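>>> need the 3D shape of this:
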Amino acid sequence: MTQIITALSDVSDRYKAMFVDLWGCVHDGVQALPDAVAALQAYRQSGGTVVLVTNSPKPRAGVRDQLGIFGVPDDAWDSIASSGDSARSAMYRGIVGNKVWFMGEEERDAGFFEPIRVVEDPVEITRVPLDEAEGIVCCGPFDATADPSVNRPEFLYAKQKGLKLLCANPDIVVDRGEVREWCAGALAQLYTEMGGESLYFGKPHPPIYDLARRRLAELGKMVPDSQILAIGDGIGTDIAGAMGENLDSLFITGGLAARETRTSEQPDPGALEQYLGDQQMSPSYAIGFLR
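From the prediction side, this is the model:
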């Protein structure tokens, strides 16, 4: 049974580390959420460790820079594990070949192709047109407001060629302020539905959790899974991933599922129970917003 709590401090002393989602929890894609920042600062001051675990296709350095732009202070977190870093490692190991067709926004996603240090003898990656590609690297749609179905012609061709699609962000949608946008996960989902093969490296899939645990180890923190709390607003990513990893989880209902859970300040208990039942998910805790 999911317990509705009023503040992170209600349960934080049970955990030595937290894997915290960013978008919808710590910021809204435009600016930091002050109550969430304060809650994480207080947790760290009490001795806890915060690893930001994000499905952003950006490398860790790019996520850090973005946090500064949004106004998330450095003392609210300890390390970052991004879907981008996990996917980049796979790309430079040659999982989709040497010649790739890139999907994403040039300026925003350029960092994905920066050299990588953690892969020994990385393959050389060349971006090419689709008809020359050995695989697809998808950081997101070309237009985040356009329905993913606009990519059907390219995906049909790619499927016929047998190309694998590397998905650098398994999220389906995000809310940038008040605007809902499509993510790479929606494109990968469409490609799979059309009979193509999509490869995932962010939440809810295991590679990003392995990376998050390595980030803890880099900090000298050997924390058992029983003392890690995963926090997020994505029922199919953050919560599903936590359950798959056997981690306790805190569901932020005021993000992507605000309407379904009737969240103003806190979720409506009946609506929350109905939603979780429909999704067949059982997070340990729920709260309207991280605070």
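>>> switch to C-alpha atoms for all contacts and neighbour counts from now on
Fine.
>>> contacts for stretch 198-207?
Applying C-alpha atoms under 8 Å, 6 or more residues apart in numbering, the contact partners of stretch 198-207 are 54-55, 82-84, 86-87, 164-171, 188-189, 191-192, 208-209, 236-242, 244-245.
>>> one more, for comparison:
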Amino acid sequence: MVSLVAAYGLLLQPTARRPSPLRRFLSPVLEAPAPLASLLDLADEYDAFLLDQFGVIHDGKTAYEGAVDAVCELQRRGKKIVIISNSSRRKSDTLARLRSMGFGPCEGEGASDVPPISVVTSGDLVWEGLSAAAAAPFADLGLRCTVFGNGEDDEEYVRTCGRVAVPVAEADFVLARGLFTILGTGPDLLRQPFSPYSADAEEEALRAALAARPGGLPLVVANPDTVRPDGKDSPMPGLLAARYEAMGATDIRPVGKPHPLIYEACRAQLAIAGIDAAGARVAAVGDSLHHDVLGASQNGVDSVFICGGVHYRELEVPQAAAVPPAADKLAALLATFASEHGGCTPTHALAGFRL
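Reported below is the predicted structural model:
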């Protein structure tokens, strides 16, 4: 398997893109596209939207102002919406969360006059991949793993996909779902309580994983994010992966945006809805340049960058408030990103996801 840096490097290779009638190109030295007034300015230019959730339509507990109305309007116009999320949880968690906030109808709710919302999460893809153990990057993994987890559903997650949590010295691979607890620290297979996460515990576990074999034990990253959607400075699995690689690990397997597997799963959802992704007009909406915009660009779809999300501090705007950033701030942010990522820029920009 390729390393984390190599995986990102592959994504930065030029790929053919379908021209969009509203495509706005930006070189590192040109001005940024002005944030559009509302989602309605581009809604009918696309057949389907791959929609990020955290930092775009809600904060994990509460829907952002106008987000429910915006999603409902897209559905009313016949647009297929697929939530594409780097959540390390199963998609059932996302569906329940969306319904509790007023989004819907969603998949599994029976017949509807509008296209239901579908959900693809990186955590679900990892669970399905580990359960089937039939294809890369899961087919060659063993049964025993040490888990960096969220501290809530890790034991059930591991058990139901047919794996068992063990100490690093007995593990076949490491699974990173979160950085709140470590599952696999007990003395035997019958006693595997989680222990609290700490930087020291992480380093000890990663060094043991690195020493287990040349290049280290495989690390499956179920959430490759490096920054929390709310911008808070807390540990993320993507940073753990970077630290493991810095130690010398060579077998790191990230699942989620910006990597291809999650976009393949989204295309499968579009196909179920009768949409041929190869010929359809598809846009990915998100607030992360490094995950949403880069992932869309390298996987053949347009992108809509939400300014009031994870980059709100750099743009000096209130988070989730749909306040347009100053043109020079947006231009500088996008120019810097483009210069570091092979000229990649968003197709469109919105101050916030609302009508």
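>>> narrow the contacts of stretch 198-207 of structure 1 to those in strands?
Thr54, Ser82, Lys164, Leu165, Leu166, Cys167 (DSSP state E).
>>> hang on, the last one packs against Cys138?
In this case it means Cys167 of structure 1. Yes: if you go by C-alpha atoms under 8 Å, Cys167 of structure 1 and Cys138 touch, sitting 5.1 Å apart.
>>> all the strands of structure 2, residue numbers only.
48-51, 80-85, 118-121, 144-149, 164-165, 173-176, 181-183, 194-196, 219-221, 252-254, 282-286, 302-306, 348-350.
>>> one step back: what do Cys167 and Cys138 of structure 1 both touch?
Residues touching both Cys167 of structure 1 and Cys138 (C-alpha under 8 Å, 6+ apart): Ala184, Ala188.
>>> which residue is the nearest non-sequential neighbour of the equivalent of Asp171 of structure 1 over in structure 2?
Mapped onto structure 2 by TM-score structural alignment, Asp171 of structure 1 lines up with Asp225. Excluding its sequence neighbours, the residue lying closest to Asp225 of structure 2 (C-alpha to C-alpha, 6 or more residues apart in numbering) is Gly238, at 4.9 Å.
>>> again with Val164 of structure 2
Arg144 (5.1 Å).
>>> what's the counterpart of that neighbour in structure 1?
So Arg144 of structure 2 corresponds to Lys99, using TM-score structural alignment.
>>> and that match, how many neighbours?
20 (other C-alpha atoms under 10 Å).
>>> so it is in contact with Val137, correct?
No: at 9.9 Å, Lys99 of structure 1 does not count as touching Val137 under the criterion of C-alpha under 8 Å.
>>> before we move on, back to that, among the contacts of stretch 198-207 of structure 1, which lie within helices?
The members of the contacts of stretch 198-207 of structure 1 that map onto helices under DSSP state H are 83-84, 86-87, 188-189, 191-192, 208-209, 240-242, 244.
>>> drop anything exposed from the residues you listed.
Buried residues within these, counting neighbours by 16 or more other C-alpha atoms under 10 Å: 83-84, 86-87, 188-189, 191-192, 208-209, 240-242.
>>> okay if I get these as JSON lines plus distance to Val26 of structure 1?
Listed next are those as JSON lines, based on distance: C-alpha to C-alpha, whole Å:
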{"residue": "Ser83", "distance to Val26 of structure 1": "17"}
{"residue": "Gly84", "distance to Val26 of structure 1": "18"}
{"residue": "Ser86", "distance to Val26 of structure 1": "21"}
{"residue": "Ala87", "distance to Val26 of structure 1": "23"}
{"residue": "Ala188", "distance to Val26 of structure 1": "26"}
{"residue": "Gln189", "distance to Val26 of structure 1": "26"}
{"residue": "Tyr191", "distance to Val26 of structure 1": "31"}
{"residue": "Thr192", "distance to Val26 of structure 1": "31"}
{"residue": "Ile208", "distance to Val26 of structure 1": "19"}
{"residue": "Tyr209", "distance to Val26 of structure 1": "19"}
{"residue": "Ala240", "distance to Val26 of structure 1": "19"}
{"residue": "Gly241", "distance to Val26 of structure 1": "18"}
{"residue": "Ala242", "distance to Val26 of structure 1": "18"}
